[in-house]
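A.B. asks: Okay, structure incoming, though there's no sequence with it:
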């Protein structure tokens, strides 16, 4: 941490000197104007949601170790992980998949753990799944974290009855057999189920369906999903991915009744190479793969815009949400690990990718009411990595922590002027990604990402209708593009304090190269 603070102080000091130098006068500062007089939609807190799948060590060891484990735990849940997630204020979790969901029978995960059937996880590594973590364990975790829940139903190998009975088991209030079974298994009161989706990636691992066929199945299954009116979850349809808008278009036109459709999901992953066979390394990459990663992740904005355009034709009142319920970086797995466990390291680059995506989601807060990064622990772009009793927080965790003030904040449009793009190796992306909002705390918040790994940026900030005297917050940066935390050095990278005062009525922020800065304005 001391090394990071020294690096930040050195960087900010050199920026200040450069700004005063005569040679810097020729380069105009970037300018940010916050339109506080034009408030937009609320940035739904669920944009900062997590995804928990039965995959690798994402649940077993990552969250659940069992009551008899030597790893300190509370009723089987790791104490260190619980504390970290509670501090993150996780608004919602999606479970049990993912591809796993479409082979999951909920009855396998209830009752005494020593009597639950052992299955084979055919999607992820071919390992045994003993179902120790099931409905009761997931719902208890959500209650410990104060999180809403998003249940992914089994369309691929399940039946309408199986899905309907699961919902009744969780929400039943009377003396039905299923409600009584839940009570027998230790839960008296029904759980609050916030969201329920019918299937996952129906275009791929969920059944290789067409949009037309899936829509017919969605109408079929949704007909039989019933719960008490005050506890009926919002129903979500499994939508498309990348450039494919046909799912959003067909679903919003043909779900009947349309009131049964709260949202259409969407999946997109950032690959440095955009080649699924050789995706690129999580560490020890060069600047060519740095910029190609941001070229890839910035496509998220284009894909959301295209899907919103087709949805606007069928749903001009914007009643149906567009949920990016799987996103994040996907690299080649770490050498020596099970390829089916999707374990990868997490560096400063991942933190910037996360922040750029947050800013994109904010720009589309009228439709994007939820996103779920893949995944919470030990899988892909994780918040937390564990190794038996050891645990560390990743740079992506710190990005989520920096952005906590944006949960349920009111979006404020921003104008960005004089920000030259970041260009390298024939590729170009915006050098600045910016978002602003009025937080529930009444403060005006501003988040900035400098994607250029070599050059710092000087930014003039103003807020329409008011003067700004000070900016206070935190910065996340480091000397190397792939700076990351390890179990031997778990605090190599984490946020440092940041502040700036206005001079002669003008607020200027100095952004280090490859950095995320989140500040409140006074």
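C.D. replies: On my side now, so go ahead. Just so you know, these numbers come straight off a predicted model, no measurement behind them. Residues are numbered from 1 along each chain as shown.
A.B. asks: From now on I want contacts and neighbour counts done on CA atoms only, so please keep to that.
C.D. replies: Will do.
A.B. asks: And the helices in the stretch 251-400 of the chain, which stretches?
C.D. replies: Using DSSP state H, counting those that start in this stretch, the helices found in the stretch 251-400 of the chain span residues 287-297, 299-314, 348-363, 395-402.
A.B. asks: now the chain
C.D. replies: With DSSP state H as the criterion, the chain has helices at 2-20, 79-88, 135-145, 160-171, 177-184, 211-224, 246-254, 287-297, 299-314, 348-363, 395-402.
A.B. asks: Would you agree residue 100 is in contact with residue 52?
C.D. replies: No - judged on C-alpha atoms under 8 Å, residue 100 makes no contact with residue 52 at a distance of 10.6 Å.
A.B. asks: Relative to residue 139, how far out is residue 105?
C.D. replies: 16 Å (C-alpha to C-alpha, to the nearest Å).
A.B. asks: Looking at the two, which one has more neighbours?
C.D. replies: The residue with more neighbours, out of residue 105 and residue 139, is residue 139; 20 against 16, by other C-alpha atoms under 10 Å.
A.B. asks: The more buried one and residue 77: what is the separation?
C.D. replies: 12 Å.
A.B. asks: re the thing from before, quick check: which of the helices of the chain is nearest to residue 95?
C.D. replies: Smallest distance to residue 95 across the helices of the chain (C-alpha to C-alpha): 7.9 Å, for helix 135-145.
A.B. asks: Tell me how far that closest one lies from the chain's centre.
C.D. replies: 19 Å (C-alpha atoms, centre = their mean, to the nearest Å).
A.B. asks: Pull out the buried residues from that helix.
C.D. replies: 135-142, 145 (16 or more other C-alpha atoms under 10 Å).
A.B. asks: quick one: which of those is nearest residue 26?
C.D. replies: Of the buried residues of helix 135-145, the one sitting nearest to residue 26 (C-alpha to C-alpha) turns out to be residue 145, at 51.5 Å.
A.B. asks: just checking, that closest one touches residue 90?
C.D. replies: Yes - with contacts defined as C-alpha under 8 Å, residue 145 counts as touching residue 90 at a distance of 6.9 Å.
A.B. asks: between the two, what contacts are shared?
C.D. replies: The contact sets of residue 145 and residue 90 do not overlap (C-alpha atoms under 8 Å, 6 or more residues apart in numbering).
A.B. asks: second one coming, line it up with the first:
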């Protein structure tokens, strides 16, 4: 009986191993190539630049006397890199900084601008040499739309109304006269406006009911002075899973007064124990990716609440802060939030953007935090040197989805297992652009196992498939100032069309963009 029992256990174990091996091979994706109807807003690929650490000063802006090549003080190499990445909108000046920022301090002759203390980020003194004109002119150079975050924490209704008039009015009035006096004849016609930031925290520690009333008051006086009816007001939205906040805003703010409701979520292991950006193990990696994938749940649940009050989906969900957040690099100011960027961050970007794409009916803007030298930056600088991070390359690769038509997709994925926990290994989204070219973006978060995928392209007849891939051997791999091109996109050879199906093999920890014609 003991031998029989042992043999049974051996047979059962063998069966389980066989089934596990089979499961590891069973990834399937179905793309409905003729069923697309929702446009993926290009603004999902937007960015965020706060007066924080070296994002503005020492990042974007080096001053017009710098030996680093610049135009009006803004680095030429950063402008060129962001134009290549196709950055559709840029949020400024914060963040928490926004509700301490008084825009009049940053206009007029630079020598006459008052210095201020950045009370939120390091307590440093800055001279306001980078202000409204500098930012909006930089956005014109970038070919991007500005997204201005208004001060309702320490600022007045009149102050915000004057700012809107200053940058948007084309009629004769005190604010347009002041703008012309300061050197700008025509208005910039800024469309995107944040009505405060994180009102539940650094923006005033408000209750949702109180903020909803404050929003109504401020929004009332944010007239669109160009009379084109295009102003887009974004309400300060929920912190992660504060669903009551979203419910209160959707219930308490008339739909004709709000065009977007924000959401903030960072990929963090623990707030008080964030871990290193480069010195981490697989346990920390797993937890960080799990936090990133939680965006699916957050977007789904906040969208469901918005659907109750706005079934026509006229109000956008604007995820205007997202990304990985770790401890600062050794020897740097803890208030500057400067962190390195590894292939882990590329995976965070890949899976998060897939989530946003697949929820494009409601998610119509998102802003990665932040553009230069802060948090999950796409660019890092060290004096005259500049590097593009793995996150930059993912954003540039995924830009093919901007304003394309979302294709419905169903993913059946293997598990990436660590300990007793598991996550879906494969993430994907798909779109077809105006020229009829289909793009599929794929990510494999598993650091050990490649993933074989069979894609069924329902309704599609394709002749060619090409692609680009971003991957590396180790989770901690990164681009440095000594090795700036250690991680960069390469041609992808792991896809083939066979019998109307697409066979793909994804390397461990990889992000791939496929193009089908």
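C.D. replies: It's in. All of these numbers come straight from a predicted model, not from anything done at the bench.
A.B. asks: Work out the TM-score between the chains.
C.D. replies: Their TM-score after superposition, calculated using TM-score structural alignment, normalised by the length of structure 2, is reported as 0.94; 496 aligned residues with a C-alpha RMSD of 1.4 Å.
A.B. asks: Now render the helices of structure 1 as TSV, adding distance to residue 409 of structure 1.
C.D. replies: What follows is the helices of structure 1, written out as TSV (distance: least, C-alpha to C-alpha, whole Å):
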stretch	distance to residue 409 of structure 1
helix 2-20	28
helix 79-88	16
helix 135-145	21
helix 160-171	31
helix 177-184	37
helix 211-224	32
helix 246-254	27
helix 287-297	24
helix 299-314	20
helix 348-363	10
helix 395-402	14
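A.B. asks: Just say which of the ones you listed is most tucked in.
C.D. replies: helix 348-363 (a mean of 25; mean count of other C-alpha atoms under 10 Å).
A.B. asks: so that one corresponds to what in structure 2?
C.D. replies: Alignment of helix 348-363 of structure 1 against structure 2: residues 343-358, by TM-score structural alignment.
A.B. asks: Check stretch 206-220 of structure 1 too.
C.D. replies: With TM-score structural alignment as the criterion, stretch 206-220 of structure 1 aligns to 203-217.
A.B. asks: what's that stretch in contact with?
C.D. replies: Applying C-alpha under 8 Å, 6+ apart, the external contacts of stretch 203-217 of structure 2 come out as 96, 99, 152-153, 157, 195-200, 235, 244-245, 248-249, 252-253, 257.
A.B. asks: Centre of the chain to that stretch, how far?
C.D. replies: Its chain's average C-alpha position is 25 Å from that of stretch 203-217 of structure 2, according to C-alpha atoms, centre = their mean.
A.B. asks: Next: stretch 125-144 of structure 1.
C.D. replies: With C-alpha atoms, centre = their mean, you get 20 Å for stretch 125-144 of structure 1.
A.B. asks: Ok, stretch 354-361 of structure 2 next?
C.D. replies: 12 Å.
A.B. asks: How about stretch 194-210 of structure 2?
C.D. replies: In terms of C-alpha atoms, centre = their mean, the centre of stretch 194-210 of structure 2 is found 21 Å from the chain centre.
A.B. asks: same deal with stretch 229-236 of structure 2?
C.D. replies: 19 Å.
A.B. asks: next one: stretch 380-394 of structure 1
C.D. replies: 16 Å.
A.B. asks: residue range for that stretch in structure 2?
C.D. replies: The aligned range for stretch 380-394 of structure 1 is 375-389, by TM-score structural alignment.
A.B. asks: Contacts for that stretch, please.
C.D. replies: For stretch 375-389 of structure 2, the surrounding residues in contact (C-alpha under 8 Å, 6+ apart) are 58-59, 68, 77-78, 323-326, 337-342, 345, 368-373, 390-392, 478-481, 484, 487.
A.B. asks: hmm, try it at 6 Å
C.D. replies: Taking contacts as C-alpha atoms under 6 Å, 6 or more residues apart in numbering, the residues outside stretch 375-389 of structure 2 that touch it are 68, 323-325, 337-339, 369-373, 391-392, 484.
A.B. asks: Just the buried ones among those residues, please.
C.D. replies: Buried by 16+ other C-alpha under 10 Å: 68, 323-325, 337-339, 369-373, 391-392, out of the contacts of stretch 375-389 of structure 2.
A.B. asks: I'd like to know which of those are part of strands.
C.D. replies: Using DSSP state E, the members of those that fall within strands are 323-324, 369.
A.B. asks: To what extent is residue 259 of structure 1 buried, counted in neighbours?
C.D. replies: 11.
A.B. asks: Map it across to structure 2 for me.
C.D. replies: By TM-score structural alignment, residue 259 of structure 1 lines up with residue 256.
A.B. asks: What separation is there between its match and residue 229 of structure 2?
C.D. replies: Residue 256 of structure 2 is 11 Å from residue 229 of structure 2, by C-alpha to C-alpha.
A.B. asks: And for residue 428 of structure 2?
C.D. replies: 36 Å.
A.B. asks: ditto for residue 252 of structure 2
C.D. replies: Distance of residue 252 of structure 2 to residue 229 of structure 2, computed by C-alpha to C-alpha: 22 Å.
A.B. asks: go on, residue 507 of structure 2?
C.D. replies: 48 Å.
A.B. asks: between those two, who's got more neighbours?
C.D. replies: residue 507 (24 against 10).
A.B. asks: Identify the residue of structure 1 aligned to that one.
C.D. replies: So residue 507 of structure 2 corresponds to residue 512, using TM-score structural alignment.
A.B. asks: need the contact list for its match.
C.D. replies: Contacts of residue 512 of structure 1 by C-alpha under 6 Å, 6+ apart are residue 456.
A.B. asks: Same question for residue 108 of structure 1.
C.D. replies: Residues in contact with residue 108 of structure 1 (C-alpha under 6 Å, 6+ apart) are residue 116.
A.B. asks: Need the counterpart of it in structure 2.
C.D. replies: So, by TM-score structural alignment, residue 108 of structure 1 is matched to residue 105.
A.B. asks: any idea how far its match is from residue 252 of structure 2?
C.D. replies: Distance from residue 105 of structure 2 to residue 252 of structure 2, by C-alpha to C-alpha: 34 Å.
A.B. asks: And residue 172 of structure 2, by the same measure?
C.D. replies: 35 Å.
A.B. asks: Residue 96 of structure 2 now?
C.D. replies: Residue 96 of structure 2 is 24 Å from residue 252 of structure 2, by C-alpha to C-alpha.
A.B. asks: Residues contacting stretch 114-126 of structure 2, please?
C.D. replies: 52, 127, 335.
A.B. asks: Scan those residues and report the most crowded one.
C.D. replies: Counting neighbours by other C-alpha under 10 Å, the top entry in these is residue 52, with 26 neighbours.
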